[in-house]
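S.K.: structure here, sequence nowhere to be found:
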């Protein structure tokens, strides 16, 4: 009688999956397209009148823009840590990272509002010049996305505190993280395009 042969099936790698909801990725791609068209229009207008754009661009507070860049990058780092904590089953620790990300986003909002107040006090409006029309429109469009991102981060924080996220339930936190990274990515294009590149 021959001994039965036991063959061990090799463990297959997990199939790649989309992090978060498909719907949030469709929304993100639509938003990136809108920003891309906005950026292209700005670049086109600037190329046709660099003499108008240069001095008004020079007057922007690049230090404020740089600090806001650091705040958004730091917030994204904290969001990544929150996702990793949830994956490891440490949802409450993830909540603390999300709260830190919210703090950075709040700092961005305060600095951007100070920039707007300074601009309006100087008599700058959408009709002041082509540059200021683009500057105010682009940055305010992004600003509204930051505010929505803060609402999403706040909801994620509440859910993480309640232990909603874990290795078996990552969809919500991954979707929120994807949106926040989109907000960060857009600023990483907007800041050098509007504040820095001459």
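M.R.: Nice, thanks for sending it over. Since the structure is predicted, the reported quantities are computational estimates derived from the model, not experimental observations. Numbers count the residues shown, from 1 in each chain.
S.K.: please count neighbours and contacts with C-alpha atoms only from this point.
M.R.: Will do.
S.K.: what about the strands in the chain?
M.R.: Counting by DSSP state E, the chain has no strands to list.
S.K.: now do residue 102 against residue 180, distance only.
M.R.: Between residue 102 and residue 180 the computed distance is 11 Å (Cα to Cα, to the nearest Å).
S.K.: ugh, wrong one, residue 141
M.R.: In this view, residue 141 and residue 180 are 15 Å apart by Cα to Cα.
S.K.: who has more neighbours, these two?
M.R.: residue 180 (24 against 13; other Cα atoms under 10 Å).
S.K.: contacting residues around that one?
M.R.: Shown in contact with residue 180 (Cα atoms under 8 Å, 6 or more residues apart in numbering): 76, 146, 149.
S.K.: put this beside the first:
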């Protein structure tokens, strides 16, 4: 039994688009550089970084981790082969809604941390913390918005592309969460 070769459309539907993988690599590289800088600074300033972490809300961040992973699960449901357009729409909208819940919780968490950010003892930590988590937050908000747009007219190639990026966002958060809150 021989299998027919994949057409160009089939390959791009399954995430084989070179530009998608260039984007994935560039995102991972950018976050890797930011997290590398955070690690270097935490080694250079262990006392102030350790003390600053006491002012973070690991519970909110932990709950947000569950929210983000549930959103990724919904995105994966939208991307599965054979899903109807209605199933794709519902899964994309749920993924987007959970993404926006993540954003709302993160802003609430920020509001509890801003009072400590002005303290000179914690300045380096919070500058990096807000830069890294804010960059991540911008990605979550942007892609969640794209989920809403794609849900209006779901095309498999767009869903696979956004789901791939969403999973990269998940992976970045799964590295950031323990590193920033507990590392």
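M.R.: Here it is on my side, so go on. Note that the structure is a prediction, hence the values are computed from the model and not measured.
S.K.: before we move on, the earlier item: format the contacts of residue 180 of the first structure as TSV; extra columns: distance to residue 121 of the first structure and neighbour count.
M.R.: Formatted as TSV, the contacts of residue 180 of the first structure follow (distance: Cα to Cα, whole Å; neighbours: other Cα atoms under 10 Å):
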residue	distance to residue 121 of the first structure	neighbour count
76	32	24
146	23	23
149	28	22
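S.K.: for residue 57 of the second structure, which residues are in contact?
M.R.: residue 109.
S.K.: swap in residue 35 of the first structure?
M.R.: By Cα under 8 Å, 6+ apart, the contact list for residue 35 of the first structure reads residue 186.
S.K.: helices along the first structure, start to end?
M.R.: Taking DSSP state H as the test, the helices found in the first structure are 22-48, 50-58, 62-87, 91-121, 130-161, 171-190.
S.K.: mind putting the ones you listed into TSV with distance to residue 16 of the first structure?
M.R.: Putting these into TSV (distance: least, Cα to Cα, whole Å) gives the following:
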stretch	distance to residue 16 of the first structure
helix 22-48	14
helix 50-58	44
helix 62-87	16
helix 91-121	23
helix 130-161	24
helix 171-190	14
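S.K.: right, so of these, which gets closest to residue 197 of the first structure?
M.R.: helix 50-58 (9.0 Å; Cα to Cα).
S.K.: matching residues in the second structure for that closest one?
M.R.: Under TM-score structural alignment, helix 50-58 of the first structure corresponds to residues 46-54 of the second structure.
S.K.: report the buried residues of the matching stretch.
M.R.: Judged by neighbour count (16 or more other Cα atoms under 10 Å), stretch 46-54 of the second structure contains these buried residues: 48, 49, 50, 52, 53.
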